[in-house]
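**Student:** task: produce atomic coordinates for the following.
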Amino acid sequence: MKATIWHNPNCGTSRKTLAILQETDGVEVEVVEYLKTPPSAAKLAQLYRDAGMTPQQGLRLRGTDAAERRLPQADDAAVLAAMAAEPILIERPLVETAKGVRLCRPQDKVLEIL
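**Tutor:** This is a model prediction of the structure:
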C-alpha cells in the first residue's frame, strides 16, 4: 500500500506518524515536505474532502496569524488559497492512502487508513 505524508520534520507529531508508516509492513511511504513543496489549493481541497473535514478544520492556528486574519471564518476558497500561498497555515501531518485521508493528530489516527 502506498501512503503519502505531508510532513514537517520539525514537528514531533509528524515525525511520530512517519515512524508508524515506516514501521508498518507493506507500506510504501512517499514523504512530501509541504513547507518546501506546498500542495495546490485543488489538492488541499481534495485531501480535506476525502478526510471528511473542512479546510477551516485543517488550519494551523498555533504559531500562525490565521486567527488575526480571520481565516477560521473565511470561505473555503480563501482558506485554501491562503494555505497554498503560505503552507505554514496547513495543520500537519496529513496522510493519504487508498483507504482515505486523515489529519493525524494524534499520530495513531493514521492506523485508521492502513
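
**Student:** alpha carbons only for contacts and neighbour counts from here, please
**Tutor:** Noted.

**Student:** mind checking how far the residue nearest to the spatial centre of the chain is from residue 18?
**Tutor:** Central residue of the chain (Cα atoms, centre = their mean): residue 94, 2.8 Å from the mean position. In this view, residue 94 and residue 18 are 10 Å apart by Cα to Cα, to the nearest Å.

**Student:** okay, and the common contacts of these two?
**Tutor:** Shared contacts of residue 94 and residue 18, defined by Cα atoms under 8 Å, 6 or more residues apart in numbering, comprise 5, 7.

**Student:** quick one more, to check against the first:
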Amino acid sequence: MKATIWHNPACGTSRKTLAILQETSGVELTVVEYLKNPYAADTLRQLFAAAGLTAREALRLRGTDAQERGLYAASENAIIAAMAANPAYVERPIVKTEKGVRLCRPQDLVREIL
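**Tutor:** Modelled structure (predicted):
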C-alpha cells in the first residue's frame, strides 16, 4: 500500500504517526516535509475534501499567529491561500493512502486508513 505523510519532524505527533507507518508491513512510504516543500492550494483543497475537513478545521492555531491574523474567521479560500503561503498554518500530520486521508491527531487515526 502506498502512503504519503505530510510531515513536520519537529512535531511529536507527526513523528509518532511516521513511526506507525514505518512499522506497518507493506507500506510504501513517501514523506513530504511540508515546511520545506509547501502545499499547493489545490492540493490542500483535495486533501481536505478527501478527509471531510474544512480549511478552518485543519487550521493550526497553536504556535502560529493565525488567530491574531483573523484567519479562523476568514473565508475558506482565504484560509487556504494563507496555508499555501505559510504551511505552518496547516495542522499536522496529514496522511493519504488508497483507503483515504486523515488528519492524524491523535496519531492512532492513521490506522483507519491502513
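
**Student:** superposing both, give me the TM-score.
**Tutor:** After superposition, the two chains reach a TM-score (TM-score structural alignment, normalised by the length of structure 1) of 0.98; 114 aligned residues with a Cα RMSD of 0.5 Å.

**Student:** using the three-state scheme, assign the closest residue in space to residue 96 of structure 2 that isn't next to it in sequence.
**Tutor:** Distance criterion Cα to Cα, 6 or more residues apart in numbering; nearest residue to residue 96 of structure 2, sequence neighbours excluded, is residue 4 at 5.2 Å. Look at residue 4 of structure 2: counting by DSSP: H, G, I helix; E, B strand; the rest coil, its state is strand.

**Student:** show me where structure 2 has its strands.
**Tutor:** 2-7, 28-33, 94-97, 100-103 (DSSP state E).

**Student:** could those strands go into CSV alongside distance to residue 112 of structure 2?
**Tutor:** Below are the strands of structure 2 laid out as CSV (distance: least, Cα to Cα, whole Å):
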stretch, distance to residue 112 of structure 2
strand 2-7, 13
strand 28-33, 16
strand 94-97, 10
strand 100-103, 8
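
**Student:** closest one to residue 54 of structure 2 among those strands?
**Tutor:** strand 100-103 (11.4 Å; Cα to Cα).

**Student:** distance of the counterpart of residue 111 of structure 2 in structure 1 relative to residue 20 of structure 1?
**Tutor:** Counting by TM-score structural alignment, residue 111 of structure 2 corresponds to residue 111 in structure 1. Distance of residue 111 of structure 1 to residue 20 of structure 1, given as Cα to Cα: 8 Å.
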